[in-house]
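Quick one, what's the 3D model for this:
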Amino acid sequence: MGNAKSSAISKEILEDLKLNTKFTENELCQWYENFQKQCPTGRISPEEFETIYARFFPDSEAKTYAQHVFRSFDTNEDGTLDFKEYIIALHMTSSGKTTRKLEWAFSLFDVDKNGYITKTEVEVICQAIFNLIPKEDLPKLPADENTPEKRANKLWGFFEKSDNDRLAEGEFIKGVTENENAMRLIHYEPIKH
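As a prediction, the model looks like this:
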């Protein structure tokens, strides 16, 4: 029985992640093993995260978006992601319940972390999302969202706020859930060919 690996995932973290994500125990153990290989320190730096994220978007400039995603998941603000923060990030950006996803999206758009979103912050994130779109897909975008500015204006318009207003988390979630187009604009999904 003296075979317990020191690199094994702790039971508490495993149970917590099984409750809060769609991943199975097997998947989580596999993720953890890979995480340990790639990040022997047990932490992912912003640069390492950008590299991992870039693999998901090989035809895009994903760096800026990855930086915002990293910021939104570095919950203890120590400048790194531990395994748990990393798995939550993967789960939230790939699946997750709509409300939890929207809470995360709010934190993504809340660039200065003051609890509110401004139109300027929407523009910053829309620019980062736009960078994820492969160049050949840009002509396929609707005319009212084929630039980061147009996309930001369209999204901001759903909240019925003036350009100088601030948006609280509840208003953001309500505005996005009540409008299918808003949901589509807050993240990037590859265009189906």
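
CA atoms for contacts and neighbours, from now on please.
Fine.

mind listing the strands for the chain?
Assigned by DSSP state E, the strands in the chain fall at 116-118, 166-168.

counting contacts, what elements does the first one pack onto?
The criterion is 3 or more C-alpha pairs under 8 Å, 6 or more residues apart in numbering; DSSP states H and E, and the helices and strands that strand 116-118 contacts are strand 166-168.

same question, the last one
Applying 3+ C-alpha pairs under 8 Å, 6+ apart, one finds that strand 166-168 makes contact with strand 116-118.

from the middle of its chain, how far away would the strand it packs on be?
Centroid separation between strand 116-118 and its chain, computed with C-alpha atoms, centre = their mean, to the nearest Å, is 17 Å.

now do stretch 106-117
That offset, for stretch 106-117, works out to 13 Å (C-alpha atoms, centre = their mean).

what does it rub up against?
Residues external to stretch 106-117 that are found in contact with it (C-alpha atoms under 8 Å, 6 or more residues apart in numbering): 68-69, 71-72, 118, 121-122, 125, 166-169, 172-173.

And this one, please, so the two structures can be compared:
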Amino acid sequence: MALSITAQQDPQKKLEWTFFMYDINHNGFIDKKEMRKIMNAIYDLFDEEKSGPNSPFIKVDEIFLKMDSNGDGKLSKEEFVSGCLQDDYLKKLLAPSIS
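Take a look at the predicted model:
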């Protein structure tokens, strides 16, 4: 299933699938705790520095400022997809396989 979805050309579908992977507790939202786990995993994967302005805590706060359009402290699938589609940096950071 994962190969089928990632092979599709539609960026929105890929981002929706990415959202469901990041929604660790499957409640339909990504909260800051889940996003920090994601950021830590991404940083580990790419051997990124985790201190100072590049800290996962700081990056998660920046992500939520850009994506959490209703300010409820969690990202819906729509907020996540829309945020990634509108911001190339976020798309590259959170879904690097999507062009």
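
circling back to that earlier point, what would the contacts of stretch 106-117 of the first structure look like in CSV with neighbour count and distance to residue 95 of the first structure?
Output for the contacts of stretch 106-117 of the first structure, formatted as CSV (neighbours: other C-alpha atoms under 10 Å; distance: C-alpha to C-alpha, whole Å):
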residue, neighbour count, distance to residue 95 of the first structure
68, 19, 18
69, 22, 15
71, 20, 19
72, 21, 16
118, 21, 26
121, 17, 24
122, 23, 22
125, 22, 20
166, 14, 28
167, 21, 25
168, 15, 24
169, 18, 20
172, 21, 19
173, 21, 17
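
circling back: how about CSV for the strands of the first structure, with distance to residue 151 of the first structure added?
CSV is the format used below for those (distance: least, C-alpha to C-alpha, whole Å):
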stretch, distance to residue 151 of the first structure
strand 116-118, 15
strand 166-168, 17
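
Kindly state which of these is positioned closest to residue 187 of the first structure.
Closest approach to residue 187 of the first structure among these (C-alpha to C-alpha): strand 116-118, 15.7 Å.

got the residue ranges for the helices in the second structure?
2-7, 11-22, 32-45, 56-67, 77-86, 88-94 (DSSP state H).

what angle do the longest one and helix 11-22 make?
Here helix 32-45 of the second structure runs at 100 degrees with respect to helix 11-22, directions being taken by axes from the mean of the first three to the mean of the last three C-alpha atoms, to 10 degrees.

Helix 32-45 of the second structure aligns to what range in the first structure?
Mapped onto the first structure using TM-score structural alignment, helix 32-45 of the second structure covers residues 119-132.

ok, and for the matching stretch, which residues are buried?
Neighbour-count burial for stretch 119-132 of the first structure flags 119, 121-132 (criterion: 16 or more other C-alpha atoms under 10 Å).

Please apply the same query to stretch 107-119 of the first structure.
Result for stretch 107-119 of the first structure [16+ other C-alpha under 10 Å]: buried residues 107-111, 116-119.

now it, how far from the centre of its chain.
Per C-alpha atoms, centre = their mean, the centroid offset for stretch 107-119 of the first structure relative to its chain is 14 Å.

ditto for stretch 157-164 of the first structure
Stretch 157-164 of the first structure has its C-alpha centroid displaced from the chain centroid by 23 Å (C-alpha atoms, centre = their mean).

and it, how far apart are its ends?
13 Å (C-alpha to C-alpha, to the nearest Å).

what's in contact with it?
118-119, 167, 171-172, 175-176, 179, 182.

mind running it again at 10 Å?
Contacting residues not belonging to stretch 157-164 of the first structure are listed as 118-120, 151, 153, 156, 167, 171-176, 178-179, 181-182 [C-alpha atoms under 10 Å, 6 or more residues apart in numbering].
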